[in-house]
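>>> this one's structure only:
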């Protein structure tokens, strides 16, 4: 008898035992779901009980029929030299080989209905069953209790003991949504502009244009001589194409055409189409007409002047991601996939993208500040990432904007961010970038910023303190993947003792907000709502920039890659710029001017020095070769295109 058949019969027996969920659960042997208690659900964080009437929507995730086989196949089709290299599956083929069966779905759905839940959607790959009910019913059905916890300044719901399901439901892998771990997701973007944000002047159109020596401050404030260069106003168009050595190849037609790049964020901007067109005209990029579409659920859109419908500034995140991809792959097709919220559905949206094969490359500029998530929450996402690789889809994730997550505090526990730490995605770290007047890369160093504020009484900079930087470090969850063996130094891979572990990031590109990208979107200013531009950064810039460049390489290669890391690690050296500390002696940092009110000089100015690669208070450091701030490095023009596109050829 098959496992699915045994499950169905077992659940049928459960349904006959009693009229209430509690009776049925207590009368039937239960299996414990490992990793189902959030690490933050502790007595120290508890603030009170969850009201039994609280509405909960959750997904019961089902495991693959052959999880080891799915992972092995995904690895093989992405790795040069394998007999299966490049033999990617269609979504239909993947479902036929690995997806949970319809009988398993029916068994779980039947049990949920019996327990009093309303059963919702089931995706085509049958990866989960969605359900809605109350916290009280969930506590009875899953054999636990729920409480409220204060975590990272937020009050979130969590189960206090492991979840249980009937023994017959052997296909259940995890339950996502009963606890609110997903509310801890954040957009990896540090320069999140408020309504009507502008970058203050003076700023430089290219590196070194305006300095303390040749440009007066707007209010007559005297500044120290070093650092001397006012921060760039924001790089755009040919500046970024030229800095990464791709301007000529893009102009010659290697511009991502024929490749679809997806961007996943939460919510959706109602002005994104017009903003993309305006931005493209301003910076010498082609129109996106006929090459852009949005895939969003009804009600996902938010009004640009009502931030309550745009938690965390996700409209700006969407704008940044799409404009960055379009800059580096102006011929690629763009698809934006917006989750209807940033607290429950990002995992389901990724599953939708992968199972529908909505894109060849997907850039994701969100994450969690560390790996302290329930193992049961991580496992279903790993499954989706494995399906992506098996289908030839390459996933890129920003590595995070808070360094090693210690904040430079001695004794704090370092950690990379999730999902960047997954071995099935490409984690993109950040750099600080100087671009010349002729659109050449002058320097590129690791992005770890220390800030000094001006003391107006002495006109000197204060003591620098760590502010933000490229996420990275050594995972505590995942063993070292094959593509990192022989590349990552043991001093990094075995930093916690024991066997070698996965390290982050894999690669890097511009991320420093102080040398960031110029983006444009419709904003609400004090004198009206209209399009304007501002400089922005974060590894949420690094990821879409790199995804765009990878689209160029995919076009040249003429085939998809699946998991991109084997090709990217193979391209190190001749095709990748190794980021080191060498340029710091000449380019130690920059001077930044900010409006106090964020919009104009009417409220005055703030002055600060921003020092590059200031990682002295962190556990991650830039060094020759692979490092845990910039990975193997950043793309180096035509040599990088040749190396990546030639992989597997």
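Sure, I can see it. What you see is a predicted model, and the numbers here were worked out from it, not measured in a lab.

>>> C-alpha from now on. contacts and neighbour counts both.
Fine.

>>> can you give me the helices in the stretch 201-350 of the chain?
Using DSSP state H, counting those that start in this stretch, the helices found in the stretch 201-350 of the chain span residues 238-243, 247-251, 272-282, 314-328, 346-355.

>>> quick one: contacts for the nearest residue to residue 321 once chain neighbours are set aside?
Using Cα to Cα, 6 or more residues apart in numbering and skipping the chain neighbours, the partner closest in space to residue 321 is residue 544 (5.5 Å). Residues near residue 544 by Cα atoms under 8 Å, 6 or more residues apart in numbering: 321, 322, 324, 325, 363, 364, 365, 396.

>>> the first one reaches residue 542, doesn't it?
No - Residue 321 sits out of contact with residue 542 when judged by Cα atoms under 8 Å, with a separation of 9.2 Å.

>>> between the two, who's got more neighbours?
Higher neighbour count among residue 321 and residue 542: residue 542, with 34 against 28, using other Cα atoms under 10 Å.

>>> what about the more buried one, which SS state?
Look at residue 542: counting by DSSP: H, G, I helix; E, B strand; the rest coil, its state is helix.

>>> that one touches residue 513, doesn't it?
No - using Cα under 8 Å, residue 542 is not in contact with residue 513, being 10.7 Å away.

>>> end to end, how far does stretch 336-353 reach?
Using Cα to Cα, to the nearest Å, one end of stretch 336-353 lies 10 Å from the other.

>>> sorry, back to before: deepest of the helices of the stretch 201-350 of the chain, which one?
helix 314-328 (a mean of 27; mean count of other Cα atoms under 10 Å).

>>> then this one, side by side with the first:
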């Protein structure tokens, strides 16, 4: 019932060990665990503080995201209060206001304790531990009804700084001419709501998918929807390598398939060209990408299972990954930037594509770490895309450096 953005069964700490028995040795990391309980550390995952250091988020203050607000779309899933509490205790997080918005025709929240909402919350809070509130916006499983979740966010009092969507379907099966009319209508309504949220100052992020250059796992090229919408930021995947001080040693396109099978959590960051949307204005000038269609992804962040992320589910700690993690990671991180802007008396960021593409066109290398190695080939019969200097269809513009982005925003504001 879960959408196809996620790889099928993500393993825990033993996934890499199982794979390495039959494949080449998995990459090793020398990063140092920081600021989390031993149960989470035992999964073999990264601690959130490690990656905040590498991505420049801790430079924003003692509790990045203080006063920030994030909304998370839940499709047919819910979140367990006990797991929220366990995660907060483990990582020493402050109190958090949460609310759940029901969708049309829904009388009670969806069943609680499923992995996707727990991972979304873990990443958003992990990158922005000072968040003041998180809104869970629920939607029915049918993709044509997913737009109802952001509608509820738009209608509810207290708009968030960022909206995260970690679900997806093959774009052609939702938006192409041969797709059901109801699916195409639902996608158009999603775009309409995303435009309105953007005008109200909300940044929207969606997973680019875990199936590389395929159409979200189908045996042909394509991209995942709603990540392919031009009215949000599509988030691809990387594999981050740290040193003992948790500084970035390297970062490459996420593709764990040489070491992990898809059943053990292996996958590759989604990327390619939309079959439907024309190239948006913010992507004009991408001379390295042929054609006139919307290119995916826009940005990327750590999605690998080597290592993955610690998530509490039904009181047990597991390791998970995928662009289902990288999308809420960036949602939380950009919410932290928006909260910082608001504290300085400035407007929230709103849609961030205009900002990051403008910085890239201006040759500003500090705010973005360019991914220049790796590819996102997922199936042998579907050619993959290879990372290269500048924009590419495997990693987009690269990974934000949030300390440098904050400095760029200060410079633009004259402060």
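Right, received. Where do you want to start? Everything numeric here is computed off the predicted structure, so don't read it as measured data.

>>> mind checking the TM-score on these two?
Here the superposed chains carry a TM-score of 0.80, computed using TM-score structural alignment, normalised by the length of structure 2; 375 aligned residues with a Cα RMSD of 3.1 Å.

>>> hmm, back to that, now the helices of the stretch 201-350 of structure 1 in JSON lines, please, with extra columns for distance to residue 58 of structure 1.
Output for those, formatted as JSON lines (distance: least, Cα to Cα, whole Å):
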{"stretch": "helix 238-243", "distance to residue 58 of structure 1": "42"}
{"stretch": "helix 247-251", "distance to residue 58 of structure 1": "45"}
{"stretch": "helix 272-282", "distance to residue 58 of structure 1": "30"}
{"stretch": "helix 314-328", "distance to residue 58 of structure 1": "23"}
{"stretch": "helix 346-355", "distance to residue 58 of structure 1": "11"}
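
>>> so which of these is nearest residue 607 of structure 1?
Checking the helices of the stretch 201-350 of structure 1 against residue 607 of structure 1 by Cα to Cα gives helix 314-328 as the closest, at 24.7 Å.

>>> by contact count, what packs against the closest one?
With contacts taken as 3 or more Cα pairs under 8 Å, 6 or more residues apart in numbering; DSSP states H and E, helix 314-328 of structure 1 sits against helix 238-243, strand 260-266, helix 272-282, strand 333-339, strand 517-525, helix 539-557.

>>> format those as JSON lines; extra columns: distance to residue 249 of structure 1.
Listed next are these as JSON lines, based on distance: least, Cα to Cα, whole Å:
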{"stretch": "helix 238-243", "distance to residue 249 of structure 1": "9"}
{"stretch": "strand 260-266", "distance to residue 249 of structure 1": "19"}
{"stretch": "helix 272-282", "distance to residue 249 of structure 1": "19"}
{"stretch": "strand 333-339", "distance to residue 249 of structure 1": "18"}
{"stretch": "strand 517-525", "distance to residue 249 of structure 1": "21"}
{"stretch": "helix 539-557", "distance to residue 249 of structure 1": "9"}
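
>>> out of these, which gets nearest to residue 428 of structure 1?
When those are compared by Cα to Cα, helix 539-557 sits nearest residue 428 of structure 1, at 5.4 Å.

>>> check the mean deviation of that closest one from structure 2.
Comparison of helix 539-557 of structure 1 with structure 2 after fitting gives an average deviation of 1.1 Å (mean Cα distance after the TM-score superposition for structure 1).

>>> which part of structure 2 lines up with the helix or strand just after that helix?
Using DSSP states H and E, the helix or strand that follows helix 539-557 of structure 1 in sequence is helix 565-570. Mapped onto structure 2 using TM-score structural alignment, helix 565-570 of structure 1 spans residues 353-358.

>>> tell me, how many neighbours does residue 290 of structure 2 end up with?
9.

>>> do the one 10 residues further on as well
Summarising burial for residue 300 of structure 2: neighbours were counted as other Cα under 10 Å, giving 34.

>>> ok, residue 341 of structure 1 next?
Neighbours around residue 341 of structure 1, by other Cα under 10 Å: 18.

>>> return the residues in contact with it.
Contacts of residue 341 of structure 1 (Cα under 8 Å, 6+ apart): 266, 267, 300.

>>> ok, now residue 88 of structure 2?
When contacts are counted by Cα under 8 Å, 6+ apart, residue 88 of structure 2 touches residue 94.

>>> map it across to structure 1 for me.
Per TM-score structural alignment, residue 88 of structure 2 is aligned with residue 280.

>>> ok, that match to residue 304 of structure 1 distance?
Separation of residue 280 of structure 1 from residue 304 of structure 1 (Cα to Cα) stands at 20 Å.
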